[in-house]
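1. A predicted structure for the sequence below; I have some questions about it.
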Amino acid sequence: MIFMLRKNILPLTSMVLVLGLTGLATQVEPVKASTYGNGAVVTVPKKMQGTWYSYDRDAHDGQKITFGAHTVNGKLIYTQDKNVISDYFNGKIKNQKKFDQVTKNWMSGKTTTMKNDTFYEIDPWVTFEKWSLYRVTPQTINGQKHNILVYTSRYDGGNYYRSKKLAKQMKDYKFEKVNYTL
């Protein structure tokens, strides 16, 4: 009796398992990372996380910038396939409206070393000639040490501070040993 029960249960169990997996597989739509060019989510260094303020006339991301563990101003930061921008501008992306809709809250991010400094490059998902580099550097202001978020691009640069008060006080100030343009 036990032998007959095992003989009937094994095929029945196998059939339920196969049907269940088949049903699951047909309901999950695979996501192709290459469709939008996104790779891994970028982790922002802890010392950059939080809200920073600037009153510099060249503050290219506005007077306030907020970094989360994986975001800048609420937009997710991903590594980006090196071909996605050229594919976009050369018309190789088949449905650009859908591409724009899906990626509108994405940023591109990576680590970059320039002139012996490590920067975190964070850019809009699709851009031409706009890039922003950030790094935290300690500076002494009025005898006290402060971490400053230095930003630079090809054309300008400046500082973000942890408080609005310090940002107003240091408006347009350039630290001597900081290279703001690359």
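-> Yep, that arrived. Predicted model, so just to flag it, every value in this text is computed and none were measured. Residues are numbered from 1 along each chain as shown.
2. hey, let's count contacts and neighbours off CA atoms from now on
-> OK.
3. Could you pull out the helices in this protein for me?
-> Using DSSP state H, the helices of the chain run over residues 2-27, 33-36, 84-89, 96-103, 164-169.
4. Between the ones you listed, which one is closest to Arg57.
-> Judged by CA to CA, the one of the helices of the chain that comes nearest to Arg57 is helix 164-169, at 11.3 Å.
5. and the closest one, what does it pack onto?
-> Of the remaining helices and strands, none touches helix 164-169 by 3 or more CA pairs under 8 Å, 6 or more residues apart in numbering; DSSP states H and E.
6. buried residues in it?
-> Across helix 164-169, burial judged by 16 or more other CA atoms under 10 Å covers 164, 166-167.
7. Closest to Asp123 out of those?
-> Taking those together and measuring to Asp123 by CA to CA, the closest member is Ala167, at 23.2 Å.
8. Quick check: the spatially closest residue to the closest one that is not a sequence neighbour vs Val72, distance?
-> Ranked by CA to CA, 6 or more residues apart in numbering and with sequence neighbours excluded, the top spatial neighbour of Ala167 is Ser54, at 5.1 Å. Distance of Ser54 to Val72, given as CA to CA, to the nearest Å: 15 Å.
9. try this one side by side with the last:
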Amino acid sequence: MKFKKKIITLLALISVVAGFGIAHNSVSTVQAKTNTTTFPKKMRGTWYAYFNKKKILKKTFTKNKEITYDTKGKHIRYLHKQPKVFPESSKKNKNWIYRSETTKVKGHTWYGINRITMQPDSTGEYYSVAKLKGNSVLGYAIAHGDTFESEDVHWYRSPKLAKKFKKTHYKDFDFKIVYNLD
């Protein structure tokens, strides 16, 4: 009888230890893909902003291009996979941009963009798309030094909306954050 109890106790102990081992090994952290070569689907399409009291700006995102239209014409920047070491700037890559980190600020996801002349930890551009007051709004922010701040200009899906909301500010979408780097 004592032998049976010892065997049952030993089997129970082995089962518990094995169960903890299996449970512990089955939990793993999945690394999200951060170095992508496409713009998020919700960013793609044409956006308009009302600027300087009477000027409509236009910007288009495709799967891997950012096209900006201004008085000097059309400017295209091509999205590429970010290299481990940035190459020297040249004619070939002067219009290349890279998706860098994605960060959350005040509940909104901001997608980082770097140019060939920028190192990943220096000044960067960020875009975010949010549904605000019933409309899709593209926000633009800049990180430089110890400051991360959004621009006053917001982008909308039509020129009419851009003009209508030209002076609109959105809580938590318009911000300035100063980091203490000391």
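-> Alright, I've got the coordinates. Only a predicted model underlies this, so the values are computations on that prediction, with no experimental measurement involved.
10. TM value for the aligned chains?
-> Put the two chains on top of each other and the TM-score (TM-score structural alignment, normalised by the length of structure 1) is 0.57; 123 aligned residues with a CA RMSD of 2.5 Å.
11. What separates the first and last residues of stretch 69-89 of structure 1, distance-wise?
-> Stretch 69-89 of structure 1 has its terminal residues 30 Å apart, counting by CA to CA.
12. which outside residues touch that stretch?
-> With contact meaning CA atoms under 8 Å, 6 or more residues apart in numbering, stretch 69-89 of structure 1 is reached by 34, 36-46, 49, 65-68, 93, 96, 105-110, 122, 126-127.
13. still on that earlier bit, possible to save the buried residues of helix 164-169 of structure 1 as TSV with distance to Ser153 of structure 1?
-> Formatted as TSV, these follow (distance: CA to CA, whole Å):
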residue	distance to Ser153 of structure 1
Lys164	23
Leu166	23
Ala167	20
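14. residues near the equivalent of Leu132 of structure 2 over in structure 1, how many?
-> Under the alignment (TM-score structural alignment), Leu132 of structure 2 maps onto Gln139 of structure 1. Around Gln139 of structure 1 there are 15 other residues, counting by other CA atoms under 10 Å.
15. Could you pull out the strands in structure 2 for me?
-> Counting by DSSP state E, structure 2 has strands at residues 45-51, 55-61, 65-70, 73-80, 96-105, 108-115, 124-132, 135-144, 147-150, 176-178.
16. which one of those lies closest to Lys4 of structure 2?
-> That would be strand 96-105 among the strands of structure 2, by CA to CA, at 58.8 Å.
17. Okay, buried residues for that closest one please.
-> Buried, per 16+ other CA under 10 Å, within strand 96-105 of structure 2: 96-101.
18. and the angle from that strand to strand 108-115?
-> On the basis of axes from the mean of the first three to the mean of the last three CA atoms, to 10 degrees, strand 96-105 of structure 2 is oriented at 160 degrees to strand 108-115.
19. In contact with whichever residue in structure 1 pairs up with Ile97 of structure 2, which residues?
-> Using TM-score structural alignment, the partner of Ile97 of structure 2 in structure 1 is Met107. Shown here is Met107 of structure 1, whose contacts under the criterion CA under 8 Å, 6+ apart are 72, 75-78, 122-125.
20. Many thanks, we can stop here.
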